[in-house]
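Novice: Sequence first, then the predicted structure, then my questions.
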Amino acid sequence: MAAVVPVDPAGTQIRPPFDPDGVGMRSELPAGASRRGAWTRRLLIAGTVAAIVTGACLRFATPSHLWLDESLTVDIARRPVGGLLDALRHDGSPPLYYLLLHGWIRLFGTGDVAVRALSGLLSLATLPVAWIAGRRVGRVAATSGSGDASTPGRVGTAALLLFACSPYAIRYGSETRMYSLVVLLVLLFGLALVRALEQPSRGRLVVLTVATSALVYTHYWTFLLVGTVAVFLAVQARRRSRYRRSAGSALAAMAASAFAFAPWMPSFLFQMLHTGTPWAARVQAQVLLDTVFDWAGPTSTGALLGVVLLAVALIGLTGRPQDDGLHLVPRGRVPGRYLAALWLVPLVLAYLINTFGGSAFTERYTGISLPAFLLLAALGIGLLPGRARVAVGLVICVTGLSGGWNMARQERTQAAEIANRISALARPGDVVAYCPDQLGPAVYRAIERRGDLDVQQVVYADPSGPALVDWFDYAVRMRRASGADFAARVNTMAGPGHAVFLVRADGYKTLEGACAVVSDQLAVLRDRTVQVDRRRVFEGASLERFSTLR
């Protein structure tokens, strides 16, 4: 039922006694109640700003040293552009983030804080885009009968808070990898797509082509998202004549990104044939639900946040406000249905590829679906009544920032601890051996940054050295390698007058017990002492010292 607005005899509308949000009376309220309402609004605004600022600061607050993937990324990005592109052929990634980091390093250097700042700034740039996307989602909900005039503002604010306080966004906003860029580009791609569908002008279609190209040049999992959208547009163009022109034009604009991707196609095909993810394990179907809890963080606060986010996402999918309250429509509402599809379908495709094709399914790759999920949750929050909305927002801010703090402040590698111990014990000419090779980049970086350590460094089954991991036919190469042969080589390199330091971690896929064999073979020839025990961190490792020959 439409609201009735009273008018005076002259025809002038009489202002209603309620404020726009339905919080309370305006002039008719007692002065004390009016002041309390004003203070409540100011407190909510202050709390919102504080949460956003805290989330922004946490993106730059990690004390951790760079772990394997970050060290690899920096070593590739610091090379001349030709060497960078060549190194990526054996790494398995597309080049956009590496080229951005290459320019960033030339300006600010390769320090831990400097190289991570790029991801932090990209993550911060996501926040205003998320606010705009949230308002757009709220506007579509309102025009579809799933909201009112104030819904866009509420959903926009909720989206801003969700992205600012997201543990996933905080974690990868503090890591020298491309995942913050992926989240930003997914949002920009979505906005470009919606604008192109509304009015398929040449300029908007060009922007959509650029956004699609940027996505596929950043991470290959974005193919799953782009493919999902392309199929949806093709179906819409075929089934609904009124959408045929706009959907067909948008689909053509996305397809035009293939021309932009063509120069990289030879490298892409080489990577598909020879790199892949040999370290990945098979996952179970429950990973689709686990992903939400991975986004929410590993602690008990993360479990609470995951439950709350799933609940409000369900409301965003099915909720329809009416005069007598919020109703849930089981078949879903627009735009919740579209957001749910963009959240789930790419993850289902990734799961199927993992199951039948062996490709990795890992939490950090799932950023392609995070924006759709958080926007769906923001829509659900925007549909809640005032007090419930505030309570849910408070829980999300507290649990999200708590989880983000835990994830940002955790040490991710023992590389610095191991490098410090080697520095304290090693003499010029001693040998540092790495098994598996994946421990090499982080420890090598930590050793090199000391600048005063003259040691020989050698890597298991990789003659290229410890700075990079060569993923070219990795599993085949590891199966052919021999732990006993590597131990003999290391022993010969050290000779009778130098010690051997073995940086070791067991349990890596494709290596089986090779690193234990290396250690045991060296222990037959030299005295073994453990200098650093492996701890339960993201990239744990032990350090063993083998003395000069007896």
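Specialist: All right, it came through fine. Numbering: from 1, shown residues only.

Novice: can we go C-alpha only for contacts and neighbour counts from here?
Specialist: Noted.

Novice: can you tell me which residues contact Arg244?
Specialist: Gln236, Ala237, Arg238 (C-alpha atoms under 8 Å, 6 or more residues apart in numbering).

Novice: Helices - which of those residues land there?
Specialist: Members of the contacts of Arg244 lying in helices (criterion: DSSP state H): Gln236, Ala237, Arg238.

Novice: Just the buried residues of the helix ranked longest in the chain, please?
Specialist: In the chain, with assignment by DSSP H, the single longest helix is helix 112-143. Neighbour-count burial for helix 112-143 flags 112-124, 126-127, 129-142 (criterion: 16 or more other C-alpha atoms under 10 Å).

Novice: what's the burial count for the closest residue to Met178 other than its chain neighbours?
Specialist: Spatial nearest neighbour of Met178, chain neighbours left out: Tyr97 (5.7 Å); criterion: C-alpha to C-alpha, 6 or more residues apart in numbering. Using other C-alpha atoms under 10 Å, Tyr97 is surrounded by 24 other residues.

Novice: Below is an additional structure, to be compared with the one above:
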Amino acid sequence: MVIIAQPSSAREESRPAVPAESAWRRSMLWLWPCTVTLALGCYGMTDSLLGRDELVTWDMVGRDSGRIVATLGNVDAVHGTYYLLMHGWVALFGDSVVSLRLPSVLAVAAAAAVVALIGERLFGYRAGILAGFLFAISPAVSRYGQEARSYALVILVVALATLLLLRALDRPRGPWRWTGYALALVLTGLLHLIALSVVLAHACLLAAHARRDHSLWWKASLALTAVAGCVAPLALLGRSQARRQLYWVPSPDGWALLSLAQGLFASALCGGALIALALLARAPSRASLLLCGAWAVLPPVLLWTASHGEISYFRSVYVLFTLPAWALLAGAGLASAARSWKVAGALVVALTVLTLPDQRQMRQPFEHDVPVPLDYAAAADVIKRFHRPGDAVVYDRADTWKLDGGVQYYLPRGLGLRDVFLAKTPAGIDDLYAVECSVPDRCLKGEPRIWLLTQGTGFPFGAIAPAQASALQWRYTVSRSRSVTGMTVSLLERRVPR
């Protein structure tokens, strides 16, 4: 028998072509959820003022990379990777509100696409695209997709790590697939260590698959060991700084765990709907339900348990990376309950309409600074309108976090107000907090006018340190005072000697 080898071009021509309709349908799976999330993320992106945490981001990324690294050795190391990434971004695109928040918008849009792809693998095409849409319309996705912090990127890399694990399980002998999974987990840990608790859900999936292939254990163990080695130094450094940064987080009681949904979904209605749909989820394989259920439930339970030691970590924002799991389960539940596209689509549209009030709330001017709103922009506007060359400024730093940074952000960069009682800037000492003059009398330079910015609407001198108040009252009188939301802007003019 003679076998005639075909040229490679002939072999390629003999392969059945992928139907154009199938390729289009496949692209729509991830493209529509991505587009909807991007549109919602861009809508009203600048409506809310920068919040305190976002002002920390602005402060950090404005330093040179050497200063950022030096600061991370003292505080906030767990967010260091995000700061370094944003430092490069801001160098290219500036530090406007849009520029600071756009990476988060892009991250949640990409996460919606990944959620749809995971859903299609686990529950089928219809469940996948529904999961992507349910993720997109969640008010929490809009809220944290419009925040200049790392949480949106964490949601993306956790979802991506899960997708890469599924791909690795498709072809367990492919070392590059395990490498991709390990790298995604390393990035997860570098962006937020608590998000590595998703490995508990991954372990559940591995256990289900290892019944048929015992070699998965050592392959996964090798990948996870490499991940642990990469993130261990950051974990140790972050642990040493945790008490300083999280001293204010209370230890949670049992009710805190049950009420976590309100903070997680940023909408009681949306959270209730997703949980109800998740209970209806069905799948051809129990491993799919096990993975998503463990992903949704185990990280919050672990965080709650760990928060009863010396330090509490229990904040809903730290488990935002479980949102894709709830969307996946809800998408599967909706696909099971609604047998037609029209019914499922109508339910998604109905939920979108019902959560519009929550979506509007996410874009309120002070949403990123609740529960203590401060109108930095209005305060800066008062100074801009009445400013004179030679004016100085005093900020209330006694009990107010980032009031100075907020007003400085919204002031023109070239205004040139001398910060009277500032001895050392946070950047100058590689920290997040400024150092003020120990002897305020010696820091006054005879400025004719000083702007005093304080929190609240009471007597302005009562909001600052007593020594500062005494030094100012002795030499200055309040010539005008204006209240804005959460703040008072006072203009002090030098007393005329008698």
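Specialist: Noted; the coordinates are in hand. Note that this is a predicted model, so its numbers are computed, not measured.

Novice: buried subset of the contacts of Arg244 of structure 1?
Specialist: Buried by 16+ other C-alpha under 10 Å: Gln236, Ala237, out of those.

Novice: Going by distance to Pro335 of structure 1, which of the contacts of Arg244 of structure 1 wins?
Specialist: Taking C-alpha to C-alpha as the measure, Pro335 of structure 1 lies nearest Gln236 of those, at 15.0 Å.

Novice: was I right about the closest one contacting Ala247?
Specialist: Yes: using C-alpha atoms under 8 Å, Gln236 of structure 1 is in contact with Ala247, at 6.7 Å.

Novice: Now do the SS call for the aligned residue in structure 2 for Asp452 of structure 1.
Specialist: By TM-score structural alignment, Asp452 of structure 1 lines up with Leu415 in structure 2. Per DSSP: H, G, I helix; E, B strand; the rest coil, the secondary structure class of Leu415 of structure 2 is coil.

Novice: Identify the residue of structure 2 aligned to Ser213 of structure 1.
Specialist: Residue pairing (TM-score structural alignment): Ser213 of structure 1 is matched to Val186 of structure 2.

Novice: Please identify the helix or strand for that match.
Specialist: helix 175-191 (DSSP states H and E).

Novice: mean shift between that helix and structure 1?
Specialist: Taken over the aligned residues, the distance from helix 175-191 of structure 2 to structure 1 averages 0.7 Å (mean C-alpha distance after the TM-score superposition for structure 1).

Novice: how far out from the middle of the chain is that helix?
Specialist: Centroid displacement of helix 175-191 of structure 2 relative to its chain, using C-alpha atoms, centre = their mean, to the nearest Å, is 20 Å.

Novice: Can you give me the buried ones in it?
Specialist: Those would be 177-191, for helix 175-191 of structure 2 by 16+ other C-alpha under 10 Å.

Novice: from the middle of its chain, how far away would the host helix or strand of Val49 of structure 1 be?
Specialist: Val49 of structure 1 is located in helix 31-58, with elements delineated by DSSP H and E. Relative to its chain's centre, helix 31-58 of structure 1 lies at 29 Å (C-alpha atoms, centre = their mean).

Novice: okay, the angle between it and helix 112-143?
Specialist: Between helix 31-58 of structure 1 and helix 112-143, the angle comes out at 140 degrees (axes from the mean of the first three to the mean of the last three C-alpha atoms, to 10 degrees).
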